[in-house]
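A.B. asks: Sequence first, then the predicted structure:
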Amino acid sequence: MFSTFAIVITLLLLMFFAYRGYSVLILAPIMAILAVLLSGDFLSSIPAYTDVFMGALSSFLLKFFPIFLLGALFGRLMADSGAATAIAKTVVEKLGASKAILSVILVCAILTYGGVSLFVVAFAIYPIAKDLFKAADIPKRLIPAAIALGSFTFTMTALPGTPAIQNAIPIPYYNTNVFAAPILGIVGGTIMFIGGWLWLQTRAKKANAAGEGYGQHDEEDTGSIGGTTKDAEKMPKKTEVSNTHQTSFIVAMIPLVLVIALNAVLTYMIFPSVDFSGLQAQFPDLNIAGSLGLWSIIISLVVACVVLILLNIRHWHNLQKTINRGTYDSMLPIFNTASEVGYGAVIASLTGFLIIRDSILNLTPDNPLISEAVAMTTLAGITGSSSGGLSIALSTLGEDYLRMAVDAGIDPELMHRVAVMAAGGLDTLPHSGAVITLLAICGLTHKQSYLNLAMVTILIPLLSVIVIIILGTMFGSF
């Protein structure tokens, strides 16, 4: 009883202090130790940190650090090369200012689906979105929702092949790949895209009818954290290439297409034809089936980074600075998520967790898809992170869900897709770091923009998860 109470209390405290802006790097271990102490096991508090917490943290780093590192580096290269801006300007020119909302959504979707970090996209696209919305006289308060719809939803969790870390986390647990349940992923992604777009369009029309317009805003605070000081280090106001160099749309798209295409070729053509028996003999503890999907992403991102550098080789002003910044960009996200995984491991070691685990697993014994979706989105909401929620849930319950799926005759690919899409539901509650950062970039508050942002990143995505669970239960994985 006390152990279960300790888990609930520390989860609530984690949400509260994360919302207040305290770093998860210090919050997670403190809350983990507090949970042990509140459970009455004082002697285990230090070993719980040094062995359980740090063991889970290091295990997560071992599996996923290359993807975080390469993803951040690729995003920085896209931004500093001018490729991200070239894609954005081309889409805007083709659609025009009258399609401002659709333009912002599509630009963000193209970049994030190609592997660019959502934070890099937000910083790079906001200035363009601001000008578009002002020209079309659409309320500025809708900009965060438009950026979030294109960056935080269907390209992150649903579309097959997306190199987002959320889509990679289930791979070693379910022995799947990033293209898991592709048709269902496309269906879910379409629901998110069309539903979110239509919602924002209706909000814009309603505002127009009321004569609201773009609104009066102090644009000097744009891009500030907390609305006071500018985060000049993060905002890519200028590229690290020659000022006279203009990247064409086709050249800019090559690395993005390469990430998805090479990943598909490796997954479906090259790796299936390779005999890994020798490798298995050399590394007997290696789970090859659970590693191939990760290897595909790593190779694809490495090749895309190299190609991106070579395409702009004559124009880089300071390539070293770009590479270093890209490397540094990966540090905080990977350690934040790994710390949350460490916290989850400590929680899972407490006796009170057995009650919570059994309650979740027995929620729908005949259909583990529902239980899985509830677990993923709940933990994502608590941590304020889809990757954090996924990692905690799968590290503690992954083996159970795989066993339940096999017993129920459910394809692990379907479990993979539902897990990722569900984690993209409650992950954008008000205390989410991604939400707080996006609103800061746009110079807006929760009161001004959160309702519409929640509609397109929580309600509609969760609706799409329900549809996918129904279709998957009726027709299986496809």
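C.D. replies: Cool, got the structure.

A.B. asks: alpha carbons only for contacts and neighbour counts from here, please
C.D. replies: OK.

A.B. asks: Pretty sure residue 109 sits against residue 150.
C.D. replies: Yes. Proximity of residue 109 to residue 150 meets the contact threshold set by C-alpha atoms under 8 Å, at 4.5 Å.

A.B. asks: which one's the longest helix in this protein?
C.D. replies: Assignment by DSSP state H gives helix 319-348 as the longest helix of the chain.

A.B. asks: after it, next one along is what?
C.D. replies: The helix or strand immediately downstream of helix 319-348 is helix 351-361, counting by DSSP states H and E.

A.B. asks: hmm, who's touching that following helix?
C.D. replies: 1-5, 7, 347-348, 368, 371-372, 374-375, 397 (C-alpha atoms under 8 Å, 6 or more residues apart in numbering).

A.B. asks: Just the buried ones from those residues?
C.D. replies: 3-4, 7, 347-348, 368, 371-372, 374-375, 397 (16 or more other C-alpha atoms under 10 Å).

A.B. asks: From these, pick the one nearest residue 464.
C.D. replies: residue 374 (13.8 Å; C-alpha to C-alpha).

A.B. asks: Please identify which two of the buried ones among the contacts of helix 351-361 are farthest apart in space.
C.D. replies: The widest separation within those (C-alpha to C-alpha) is 25.8 Å, between 3 and 368.

A.B. asks: sorry, back to before: settle it for me: which of residue 109 and residue 150 has more neighbours?
C.D. replies: residue 150 (32 against 26; other C-alpha atoms under 10 Å).

A.B. asks: Quick check: the more buried one vs residue 68, distance?
C.D. replies: Distance from residue 150 to residue 68, counting by C-alpha to C-alpha, to the nearest Å: 20 Å.

A.B. asks: for the longest helix of the chain, packing partners?
C.D. replies: With contacts taken as 3 or more C-alpha pairs under 8 Å, 6 or more residues apart in numbering; DSSP states H and E, helix 319-348 sits against helix 24-38, helix 54-80, helix 386-408.

A.B. asks: again, only using 10 Å
C.D. replies: Here helix 319-348 touches helix 2-19, helix 24-38, helix 54-80, helix 351-361, helix 368-383, helix 386-408, going by 3 or more C-alpha pairs under 10 Å, 6 or more residues apart in numbering; DSSP states H and E.

A.B. asks: next, the one to line up against it:
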Amino acid sequence: MVLGIIGILVSLALLITLAYRGMPVIVAAPIASLVALLFSWESVLPAYTEIFMPAMGGFVTSYFPIFLTGAIFGVLMTVTGYARSIATSVISLIGEKSAMLAAVLTTALMTYGGISLFVVVFVMYPLAKELFRAADIPRRLLPATIALGAFTFTMTALPGSPQVQNIIPGTFFGTGSFAGALIGIIGALIIFGVGMCWLEYRSRSLRRKGEHFDSVESSPVTAKDSAVQEEEHTGVPDPTNRLIPFLPLLTVFVVNFSCTLFIFPALDWDYLSEDKYGGIGIDDRSALWAVIVGLVAAIFVLLLINARHLGLLFQRIADGAKNSMYPIFSTASEVGYGAVIASVAAFAVVRDSVIDLGGNALTTSVVATSITAGLTGSSSGGMTIALNAFGDQLREMAVADGISMEAMHRITAMAAGGLDTLPHSGAVITLLIVCGLSHRQSYKDIAIITIVGPLIAVGVLLAAVSLGIF
């Protein structure tokens, strides 16, 4: 048993190391799984084909529509120039002197509007770079600024977020994407406040030391990314009306909100209990379906408004479909790794240790989700692994403890968005590559924004719920 636990720790360390050194998680996760199996004297091939692959496939089956529609939506927003127009509108409203705030709000608007996180990073980099250049803000703060808008409060805290991190808890707790609205809004304000205070403090501090925008050189790799961004926008004229580009984002929110709170509850879903539908209930799929409908509706709105350029847009839809593959299979590979770890005998000791911590259901969920998200470097992957392992027990504990499923949903999602951005995180590595900066130059600020801020928010809200304030 001791050897098996050592194997789990070694495999986790290997996964972190391989990811940090740039190996795709799709490859790193099976290798790390192999190590854990060998230490536990488990059969390798059966574990791979009967445990790893079904878990990986199950994640793809459940969440591929979100990744696909989000990526297509992001590409269309870029091609039509709507993303750039939204950024320009926000900047003109706030002013270039508040460059960091403008960049954060623009990024947040796109993320909350349904554009996938990876797409937002590529869209925002060239825009935020010019903002920083005009305001002479140190370049090293670029990644943290984009991360605050994309990887934190809009991803997990704000109710109704169409990001997959806000959808996953609903499939385990039977809740919708607007679950725990007040808790989420308070958490979002805490994360946003901590992040902006840090960015402003760091900007002033670095300027006092004589650092300017051009004090740190960026990597040449970003030139290629910017060129790709410009190429994607070629062919469709910029929108002349500043309000129209906001319509697709508004569509995602309105349709998601309407389906979750009004349309779906008013419909008769009794037929879902039939065997061919797997005996599910509407609560099991409501959050997922509402976001899918919202994103599809927004895509149709985009196509309708730009009907004269349908030929070019249909070509770019293929690009969006391709862009969805790497993110979902990377996350799914981590879920497969988690399933393998959960299958070895030594994991039962780890699982029981977490359950026996003595905390209530919410505390247990936060701890389990935070640890797995940190170890895998993925909020969605870590949360899926944790809830697959503990979900049923957590629901039973929550009922016994008198904790609402809405609070479980919201705070568990926020917990997944804390330790997920440790240095080996694929999202962090991608962000730094796009911005042309290194961990040494920018990771400290990313960590404060994406780890410290969310952990403070989760701690405050966990205490408030435990004390019965919510």
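C.D. replies: Okay, I see it. Treat the numbers as computed from the prediction; the structure is a model and nothing was measured.

A.B. asks: out of the helices and strands packed on helix 319-348 of structure 1, nearest to residue 188 of structure 1?
C.D. replies: Going by C-alpha to C-alpha, the one of these nearest residue 188 of structure 1 is helix 368-383, 14.0 Å.

A.B. asks: superposed on structure 2, where does that closest one end up, distance-wise?
C.D. replies: Averaged over the aligned pairs, helix 368-383 of structure 1 sits 1.3 Å from structure 2 after superposition, using mean C-alpha distance after the TM-score superposition for structure 1.

A.B. asks: angle of that helix against helix 351-361?
C.D. replies: 130 degrees (axes from the mean of the first three to the mean of the last three C-alpha atoms, to 10 degrees).

A.B. asks: Onto which residues of structure 2 does helix 368-383 of structure 1 map?
C.D. replies: Here helix 368-383 of structure 1 aligns to structure 2 at residues 361-376, judged by TM-score structural alignment.

A.B. asks: what does stretch 403-422 of structure 1 give?
C.D. replies: Using TM-score structural alignment, stretch 403-422 of structure 1 pairs with 396-415 in structure 2.

A.B. asks: So what would you say the end-to-end distance of the matching stretch is?
C.D. replies: 20 Å.

A.B. asks: Next, count neighbours for the nearest residue to residue 194 of structure 2 once chain neighbours are set aside.
C.D. replies: Spatially, and ignoring its direct neighbours in sequence, residue 194 of structure 2 is nearest to residue 453 (5.6 Å; C-alpha to C-alpha, 6 or more residues apart in numbering). Look at residue 453 of structure 2: counted by other C-alpha under 10 Å, it has 24 neighbours.

A.B. asks: Spit out the contact partners of the equivalent of residue 453 of structure 2 over in structure 1.
C.D. replies: Aligned counterpart of residue 453 of structure 2 in structure 1: residue 460 (TM-score structural alignment). Residues counted as contacts of residue 460 of structure 1 (C-alpha atoms under 10 Å, 6 or more residues apart in numbering) are 153, 188, 191-196, 199, 425, 454, 466.

A.B. asks: Look up how far residue 275 of structure 1 lies from residue 460 of structure 1.
C.D. replies: For residue 460 of structure 1 relative to residue 275 of structure 1 (C-alpha to C-alpha), the value is 43 Å.

A.B. asks: repeat for residue 3 of structure 1
C.D. replies: 48 Å.

A.B. asks: cool, and residue 99 of structure 1?
C.D. replies: From residue 99 of structure 1 to residue 275 of structure 1 the distance is 51 Å (C-alpha to C-alpha).

A.B. asks: More neighbours: which of the two?
C.D. replies: residue 99 (15 against 9).

A.B. asks: follow-up on the earlier one: report the two of the contacts of residue 460 of structure 1 separated the most.
C.D. replies: Taking C-alpha to C-alpha as the measure, the contacts of residue 460 of structure 1 reach their widest spread between 199 and 466, a distance of 18.8 Å.

A.B. asks: out of those two, which sits in the more crowded spot?
C.D. replies: The neighbour comparison of residue 199 of structure 1 against residue 466 (other C-alpha under 10 Å) goes to residue 466, with 19 against 15.

A.B. asks: Quick check: the helix or strand harbouring that one compared with structure 2, mean distance?
C.D. replies: Using DSSP H and E, residue 466 of structure 1 sits within helix 460-475. When structure 2 is superposed, helix 460-475 of structure 1 averages 1.2 Å from its matched positions, counting by mean C-alpha distance after the TM-score superposition for structure 1.

A.B. asks: Now do the buried residues in stretch 451-459 of structure 2.
C.D. replies: 451-458.

A.B. asks: buried set for the longest helix of structure 1?
C.D. replies: So, applying 16+ other C-alpha under 10 Å, buried residues of helix 319-348 of structure 1: 319, 322-323, 325-327, 329-330, 333-348.

A.B. asks: try stretch 186-194 of structure 1
C.D. replies: Going by 16+ other C-alpha under 10 Å, stretch 186-194 of structure 1 has these buried residues: 186-193.

A.B. asks: between these, which is nearest residue 124 of structure 1?
C.D. replies: Nearest member of those to residue 124 of structure 1, counting by C-alpha to C-alpha, is residue 193, at 21.0 Å.

A.B. asks: Check the contact between the closest one and residue 105; I expect there is one.
C.D. replies: Yes. Applying C-alpha atoms under 10 Å as the test, residue 193 of structure 1 and residue 105 come out as touching, 8.5 Å apart.

A.B. asks: okay, and the common contacts of these two?
C.D. replies: What both residue 193 of structure 1 and residue 105 touch, as defined by C-alpha under 10 Å, 6+ apart, is the set 149-150.
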